[in-house]
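Structure of the sequence below:
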Amino acid sequence: MTLFLVQIIDQQKEETNTPIAPILGVFVTVLIVSICIYYVLRYLETVYVKYYKQPFYTHLYFKIKKLPSKEKALLEAHDIYQILSDRKQRYFEHRVANFLEKTTFVERDGLAITSYIRMQIAMLAVQMTFGMRNYMLEHLQTIILYPDSFYSVLNRTENYGEFNPHSKALVMSWNQFEKSRSDKHNGIHLGIHELTHVIHYNAIRNSDINSELFYDTFLELEAYLSSEKIRTMIVKSQVLRPYAFTNKFEFIAVLVEVFMETPNRLKEHFPEIYAYVMRMLNFRYFDK
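Just a heads-up that it's a prediction; the model follows:
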């Protein structure tokens, strides 16, 4: 009996001394340290954003994706792409390629979605989020395109565009998108308007650093606009079309349209508001 107990104890010692226990201990230690480092850096970046109004960094990629020659030719004609440095152009191309790869395009009412159509929407989406580290918006997975206006089951109205957060889908009229894209000086752009709704919703629902920056700056902008004098000046200037005053969501969507389409006009009339939008999107490329 004694010999049997000794054998059991020896067996337990051998099991305890197996390599699994030390490896597991190292793994747990590394995991705990990594989590601690993450939250420390996250806190430090939050403090950094508070003072410098931008994240630690925006672009970090392990492998840069490239577009086929046909799509690259369309990219090289893009206004924002042309004003970027060579390095930022590679980042822009990578983001467009990634957006095309991960976003589902769905055609409706006989519209044939071509490479040109996909590229125009992808380039705009990347332009809108180029100042953001998390540029692949969590609440946008599908883009549904109609040739013209469509009946919205949600709103029971005939629409040119809408964002459905529950389906993570953006629905737009391609003809209206292309029409608004062709006129770059009227401050009206269907794609910019609807994508702003996506970014705004994403900022409300998420807690990444750019979402915090967008949402917190938006609250500061709301406080700034609480002045009756400022509101009167905005209305009289006609920089924003009347639809902007429907509600705060439409206001920011129209404001970003003007910022992207006619930045100099917005900056000339309302430099403070221009600065707020620039910070919200971390979009600093018009001033370079």
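
CA only for contacts and neighbour counts going forward, please
Fine.

where exactly do the helices run in the protein?
In the chain, the segments counted as helices under DSSP state H are 2-16, 20-52, 69-76, 79-83, 86-102, 115-128, 174-182, 190-205, 209-224, 228-237, 248-261, 263-269, 271-281.

Could you also give me the structure for this next sequence, so I can compare it with the first?
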Amino acid sequence: MESVVIVLIIVVLAMMRYAQHIKHGYQYVDRQAAPVKAKVLPVPQAYRDILQKYFKYYQALSPSAKLTFERKVTLFVYSKQFIPRMIDSITLEAKVLIAASAVQLTFGLPDHPLQHFNKILVYPNDYYSGITKRYHKGEVNPRFGIIVLSWQSFIDGYINPNDAFNVGLHEMAHALRLESMMREESQVFDENLFDTFDDYADHICLQMEIIPNKIIRPYACTNRHEFFSVAVENFFERPAQFKAELPEVYGILGKLLRQDPLNLK
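Prediction:
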């Protein structure tokens, strides 16, 4: 009798595992079809409502640019696997706003950037890393194609739109720079232009050892990757001040991202 029960348990577990594989298979195929779905299917009205209610960057766009933004957000949502951590599920609002932060950064670039990063992990609050032994608001793992975000810190970044602290933009900038470095066939950015940007970063950080910078916070000088992400935060949240204080850096960043936050329309 016991042997029969054991066999039944093994069969049930095998069936559950098979069903899980089938489910993941369908989800993978669905994500692969995202570019077609985003072009053919209408943008869900719920996406527009969320963007219009909460996303300032979207609100400032012209009607035609809004349509493009909506399509890019839809593509991002359809093509990424959103994975909850320490929460039961990720709301549609969270998915749309996280996608919007990525589209805000890449709006001037060709369609479907950040292809390498296909998993978005979302924690409810800042989370503890067993590797670094400290709490994080977000991080990027290029080896596994993962972007990790604290939802509370993400929201705080957009609630305070002028302090140049924005976890969403910061982590998306990390992902974008890393993806550009990993692509062999086509670069996201002009390599020479990025070299010039890095030269300015090095020069500014040397100056900051003597005189603090009014725009760039000291953390930016941890390395060139952090400088780029901090610069992106300032580019979108304090563009007028950034342009006035560091016009050359602002101009190069505008060319890299192919947009100007001071002239969205």
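
Give me the nearest residue to the residue mapped onto residue 193 of the first structure from the second structure, chain neighbours excluded.
Residue 193 of the first structure maps onto residue 170 of the second structure when the alignment is built from TM-score structural alignment. In this structure, residue 170 of the second structure finds its nearest non-sequential neighbour in residue 229, 4.9 Å apart by Cα to Cα, 6 or more residues apart in numbering.

What about the counterpart of that neighbour in the first structure, how many residues nearby?
Structural alignment (TM-score structural alignment) places residue 229 of the second structure against residue 253 in the first structure. By other Cα atoms under 10 Å, the residues close to residue 253 of the first structure number 24.

what's the burial count for the nearest residue to residue 226 of the second structure once chain neighbours are set aside?
Spatial nearest neighbour of residue 226 of the second structure, chain neighbours left out: residue 220 (5.0 Å); criterion: Cα to Cα, 6+ apart. By the criterion of other Cα under 10 Å, residue 220 of the second structure has 17 neighbours.

Who are the contact partners of residue 220 of the second structure?
Taking Cα atoms under 8 Å, 6 or more residues apart in numbering, we find residue 220 of the second structure in contact with 226, 227, 228, 229, 230, 231.

re the thing from before, and the helices of the first structure: which comes nearest residue 141 of the first structure?
Minimum separation from residue 141 of the first structure across these (Cα to Cα) falls at helix 86-102, 7.5 Å.

on average, how far is the closest one from the matching bit in the second structure?
The superposed helix 86-102 of the first structure is, by mean Cα distance after the TM-score superposition for the first structure, a mean 1.1 Å from where its aligned residues fall in the second structure.

Trace that helix over to the second structure and give me the residue numbers.
Under TM-score structural alignment, the match for helix 86-102 of the first structure is residues 63-79.

Quick one: residues contacting the residue mapped onto residue 49 of the second structure from the first structure.
Counting by TM-score structural alignment, residue 49 of the second structure corresponds to residue 73 in the first structure. Contacts for residue 73 of the first structure (Cα under 8 Å, 6+ apart) come out as none.

Please repeat the previous calculation with a cut-off of 10 Å.
residue 67 (Cα atoms under 10 Å, 6 or more residues apart in numbering).

mind checking how far it is from residue 45 of the first structure?
Going from residue 73 of the first structure to residue 45 of the first structure by Cα to Cα, to the nearest Å gives 37 Å.

do the same with residue 244 of the first structure
Distance from residue 244 of the first structure to residue 45 of the first structure, by Cα to Cα: 33 Å.
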